[in-house]
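Trainee: Need a 3D model of the sequence below.
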Amino acid sequence: MSSNGALARRWVGAVTAGLLAVSMTACATSERDAGGEGGGTFVFGAAGAPKNFDPIFNDDGESFRPARQMYDTLITYKQGTTELEPGLATSWESTPDGKTWTFTLREGVTFHDGTALDAEAVCANFDRWFQMKGAAAQSQMIYYGDVFEGFQTNEGDASGEPVYKSCTAQDPTTAVLSLNQFKGAFPAAFGLTSFSISSPTAMQQYDANAVTQSGDSFTYPAYATEHPTGTGPFKFESYDKAANTITLVRNDQYWGEPAKLDRLIFKVIPDENARKQELAAGTIDGYDYPSPADYGTLKDQGHQVLIRDPFSILYLGINTKNTPELRDIRVRQAIAHAVDRDSLVRTKMPEGSAVADEFVPPTVAGYTPDVQKYPYAPEKAKQLLAEAGAQNMTLDFYYPTEITRPYMPNPADLFSAMAANLEAVGITVNPVARPWNGGYKDDVQKAGSHDLHMLGWTGDYNDAGNFVGTFFGREKAEFGPQDPAMFADLAKADAIPDPAGHAAAYEQANKNIMSTYLPAVPILTTGPAIVVRENVQGLIPSPLTDERFVTVSKN
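Mentor: Okay, the predicted model is just below:
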């Protein structure tokens, strides 16, 4: 994991890294030409099919996994950490107010179609996102909406004030990005897969912006489905929907050290037991999110269970809209004291998990140990319920089915344990199970028809706003009416460019969230595993689930 100072560095110089990458490329190429180790095919068992292959129109891990291998971002994350390092930009810097970012680009980089990477190509991507037309297309740009907040012309549900202002190609290797306001997400958010840089030539040739909607279904253009074109170490070859396989091939003109593999195949296998069986049979070389209950068996079979460093938060959400008692903070505090989080971590979660006392992991600037804590105390919970006159509550507790999340490997087990804790202090629990993509997210996040629910977040980058800002930065149906002062706390923290002031403001916001607002109960932080066969080398587990297969080989 990275240190808290990693994000705080607003000025980064890394020209040496670019020179080193060139020298490593030459060495790797000569070794492969001389018959050195490498080559072959790696088959990864994917849990689901990608929506498409255009990063800007995606927001889920199964879509991002192949995209990360084909594209690069201006800034990237050092493998195995949340630290920033050069990507397509060898260095970057901002003005003191954080509104102007200057990127120095690598020279000699080409897209898979032969188009040269230069500042005009970079600006074409930023302008494309900002100028995107159509409610359908804008609705699919989830990360852009979260980070940049608004478009040149908002359509459909888009309504934010744009953070982006303009991009200027100062010269072929210098792109200058102007923002209307500072955001604490930067510079780390420049490394998000959604903000990968695409070939302007390919985007124009294959009508990249032509997204249409029919009911709940979306149709994506040829660029996103057949011709994704980045600068990454692998190139798109095919997507065989009948065989459920996505095939990528090595990019021998990659600017960095070329991939050791000849081919990288993602085989879509929705059932976890089927993935486990195919790993045992040797028809796949790895898969993600194995059940913690299977760790021992997988290791006994000789496989490598690679556990990521914790960078996620599971919380018990509380909706104050439907049940008046939940608007009393004493009742929310009682719920917090009622849940035996230590037991959940010991009995329901994989190794490396820990109790969360707040909504930010300890490695993020803005975390503070000095928050109000709610240790397991059933008698204290009963006392608080009595003081609030809420001894006879019945609460609709929603939990998801047909899903495994990094922070929630078995939702039914976690629900059962927490429901038993609540029943023990006198709260009657009405269980409501909903399929993750068949009612749960809509009921919880849009309709707000629940009282309690389980959700969480695996961080995308190392900034407190990526956690508490995502959770509580604006009015959400999943929590019901909330205190505007909480929104103000978070907005104030996010708007401070000075790293020390930024972190201090988030520390204070976290204190207020846990003592004054308590819109939910932080439960635990965890790092899920990824498993590969014993003959696989070079896969580095990422706390961001941002694994790159460029370093992978098989012996």
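Trainee: From now on I want contacts and neighbour counts done on CA atoms only, so please keep to that.
Mentor: Noted.
Trainee: which residues does the closest residue to Ala189 other than its chain neighbours contact?
Mentor: Residue nearest to Ala189 in three dimensions, not counting chain neighbours: Tyr461, with 6.4 Å by Cα to Cα, 6 or more residues apart in numbering. Contact analysis of Tyr461 by Cα atoms under 8 Å, 6 or more residues apart in numbering lists 82, 188-189, 192, 544.
Trainee: The same query, at a cut-off of 10 Å, please.
Mentor: The contact partners of Tyr461, by Cα atoms under 10 Å, 6 or more residues apart in numbering, come to 7, 77, 81-84, 185-192, 311, 364, 467, 543-544.
Trainee: Which ones among those residues lie within strands?
Mentor: 77, 84 (DSSP state E).
Trainee: Burial check on the closest residue to Gly286 other than its chain neighbours, number of neighbours?
Mentor: Here the nearest residue to Gly286 in space, its sequence neighbours aside, is Val532; by Cα to Cα, 6+ apart that works out to 4.0 Å. Using other Cα atoms under 10 Å as the criterion, Val532 is surrounded by 22 other residues.
Trainee: Surely Val532 touches Gln304?
Mentor: Yes: Val532 lies in contact with Gln304 (Cα atoms under 10 Å); the separation is 5.3 Å.
Trainee: Also this sequence, please, to line up against the first:
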Amino acid sequence: MRLLPIITKAAILAAALSFCTPAEAGRDGAPALARSLSIGIGRDFYEGSESGTYLHGSTSMWEALTYLNARMEAVPWLAESWRSEESSRRWVFRLRENVLFHDGSPLEAHHVVASMRRLMKNPRYDPAGSLSYVEAVETAGDREIVFRLSKAIPHFPKLVAYYGSPVFKPECLDDEGRIREPIATGPYRLKSVRQGAGVYLSAFNEHWNGPPPYEEIAFMTIPDAQTRAMALISGQIDAIADVGGVLPEQQATLKRSPDVVVKKTEVATTHLLLFNCAALPFSSSEARRWVSGVIDRDKLISVFVKGAGTPARDPYTPMARDYAFGLIQPPKISMPSDLAAYKGEIIMLLHGGTLQRWPYREMGQAIQAMLHSYGLRVSIRIMEQGSFHDSIKSGRFHMAIQPYTLMTGDPDFFYSYWILSDAPRNCGWHSNEADILINEARHETDTTRRTALYRRLEEMLNKEMPLLPLYHDAALYAHRREIGGFYMDHFFKPCLTRTGCE
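Mentor: Down below sits the predicted model:
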């Protein structure tokens, strides 16, 4: 699929304007869904042929075996049911009937097997290692897929939720697993991509859940938050829908427009303050605990987040309610002498791409000022994506603010990503006890025992503070009043089918 060059801000809005068509009135006089819909977002939903999914999941172009509901429980998607055998070491998923690919061919179990083997063969498509315990995946007839695991995984249906099992027709993949042109099963199929500008889709009327409500959808990349808001108010786009799409301070302006509806939804994203635990001054747990204790998260959230989030008492979303213990409450302690004596520069990193989506700059400056009042010299450095992640990985920082979404809804996704000694995002804190607890909890099939293990881990986090959860996001989104029935779910996915997201 040909990718066009990045276009100007004016061209983005012009494209959105030409794409929109007015909504028609319903038979009962209420606004009907528009024939087309343009959604403004602050990032590019084109993920590329080298990614696991080609397009972001919010586009509704591809589907997976399961999804997670607002209680972080696995619910059917392409799989209508599943069962565990052999003490959660064998999982069998049964596909829905009458599911078609965008080319009209039927979805069968061997297509899912090929998609899963693609993920397993190419670690870049499974960066969190969710499928690392899968020894084999095979068919059992046309509609059943069998996963054989090396160890028990009681939460396996969560691991294959959403980004854990994107299904594509094997014929659209090359020998390296790259997606040439995506052929999937979602309610919308890809029309074109303007890289850095927008993604355009059209309805797939043969979708298993019935024809979708919109004939065409455009996701318009508008990085500047003010430009997004003005485009919505002026009617150049129909909606803003993504986590961080509407900044907290924009609520009042948008609500003053009689043509705009502002909404809010709890999402599975938590904002974290990371410490470099491998270098001074935060190699000391006392230094990390002191900083965490002097940061008034309640005030910080009240001033800058303005109702679009709640202070974090867990390291991940409390929507995972079985594993949310509310134990992250840093104590007020005296400033450690080694921190008070530290005369070096403390580098706080911010990801430039996040600053038009969350109030990170303002929060960072407030933390900077607070630490300055105690004699600490903090320098804020704003970096683009590649440099930001390289600096985190190589330890060229002292603090950083970053979002994290619990995509599987299970605590192991957090602990295996941030806390385990060999975790992809471990920031220098290592604990043999934590490693043992994490590996034990991952495979524990007794619910009571598993809950106790994760409670112990959260107690350790509160004591050692390798990172500080700042707040849990409640994402703001907005749409034109004539767009009826529009909402966004807990994974910031616009609900673009007639029967909703779940």
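Trainee: pretty sure the residue nearest to Ala189 of the first structure is in a helix, no?
Mentor: No: assessed by DSSP: H, G, I helix; E, B strand; the rest coil, Tyr461 of the first structure does not belong to a helix; its assignment is coil.
Trainee: That one maps to what in the second structure?
Mentor: Tyr461 of the first structure maps onto Thr408 in the second structure when the alignment is built from TM-score structural alignment.
Trainee: and its match, how far is that from Phe147 of the second structure?
Mentor: Computed as Cα to Cα, to the nearest Å, the Thr408 of the second structure to Phe147 of the second structure distance reads 17 Å.
Trainee: what's the answer for Arg455 of the second structure, then?
Mentor: Between Arg455 of the second structure and Phe147 of the second structure the distance, using Cα to Cα, works out to 29 Å.
Trainee: Among these two, which residue is more densely surrounded?
Mentor: In this comparison of Arg455 of the second structure against Phe147, neighbours counted by other Cα under 10 Å, the higher total goes to Phe147 at 21 against 17.
Trainee: so who does the more buried one touch?
Mentor: 84, 89-93, 113, 116, 131, 133-139, 156.
Trainee: which of the residues you listed count as buried?
Mentor: Neighbour-count burial (16 or more other Cα atoms under 10 Å) applied to these gives 84, 89-93, 113, 116, 131, 133-134, 137-139, 156.
Trainee: Nearest to Tyr188 of the second structure among the residues you listed?
Mentor: For Tyr188 of the second structure, the closest of these turns out to be Met116, at 21.9 Å, with distances computed as Cα to Cα.
Trainee: Looking at the first structure, name the residue matched to that closest one.
Mentor: Under the alignment (TM-score structural alignment), Met116 of the second structure pairs with Phe126 of the first structure.
Trainee: To which secondary structure element is its match assigned?
Mentor: Assigned by DSSP states H and E, Phe126 of the first structure belongs to helix 119-131.
Trainee: Pro127 of the second structure reaches Tyr417, doesn't it?
Mentor: Yes: applying Cα under 10 Å as the test, Pro127 of the second structure and Tyr417 come out as touching, 9.2 Å apart.
Trainee: higher neighbour count, the two?
Mentor: The residue with the greater number of neighbours, taking Pro127 of the second structure and Tyr417 and applying other Cα under 10 Å, is Tyr417; the counts read 18 against 13.
Trainee: quick one: what's aligned to that one in the first structure?
Mentor: Taking TM-score structural alignment, Tyr417 of the second structure has Thr470 as its aligned residue in the first structure.
Trainee: quick one: secondary structure of its match?
Mentor: Going by three-state DSSP, the state assigned to Thr470 of the first structure is helix.
Trainee: hmm, back to that, OK, contacts around the residue nearest to Gly286 of the first structure?
Mentor: Under the criterion of Cα under 10 Å, 6+ apart, the contact list for Val532 of the first structure reads 44-45, 279, 284-288, 298, 302-306, 539.
Trainee: Nearest residue to the middle of the second structure?
Mentor: Residue closest to the average C-alpha location in the second structure (Cα atoms, centre = their mean): Thr405, at 4.4 Å.
Trainee: ok, how many other residues are close to the closest residue in space to that one that isn't next to it in sequence?
Mentor: Leaving aside its chain neighbours, Thr405 of the second structure sits nearest to Thr269 (4.1 Å; criterion: Cα to Cα, 6+ apart). Look at Thr269 of the second structure: counted by other Cα under 10 Å, it has 25 neighbours.
Trainee: After alignment, which residue of the first structure pairs with Thr269 of the second structure?
Mentor: Residue pairing (TM-score structural alignment): Thr269 of the second structure is matched to Ser312 of the first structure.
Trainee: I figured that match was touching Pro361, is that so?
Mentor: Yes: at 7.0 Å, Ser312 of the first structure counts as touching Pro361 under the criterion of Cα under 10 Å.
Trainee: Residues that sit against both of these two, list them.
Mentor: Jointly contacting Ser312 of the first structure and Pro361 under the rule Cα under 10 Å, 6+ apart are 459, 467, 524-526.
Trainee: By neighbours, which of the residues you listed wins?
Mentor: By neighbour count, taken as other Cα under 10 Å, the most surrounded of those turns out to be Thr525 (32 neighbours).
Trainee: separation between the nearest residue to Ile12 of the second structure once chain neighbours are set aside and Ile333 of the second structure?
Mentor: Distances taken as Cα to Cα, 6+ apart put Ala197 closest to Ile12 of the second structure, at 6.1 Å, once the chain neighbours are dropped. For Ala197 of the second structure, the distance to Ile333 of the second structure under the criterion Cα to Cα works out to 49 Å.
Trainee: Cheers, nothing more for now.
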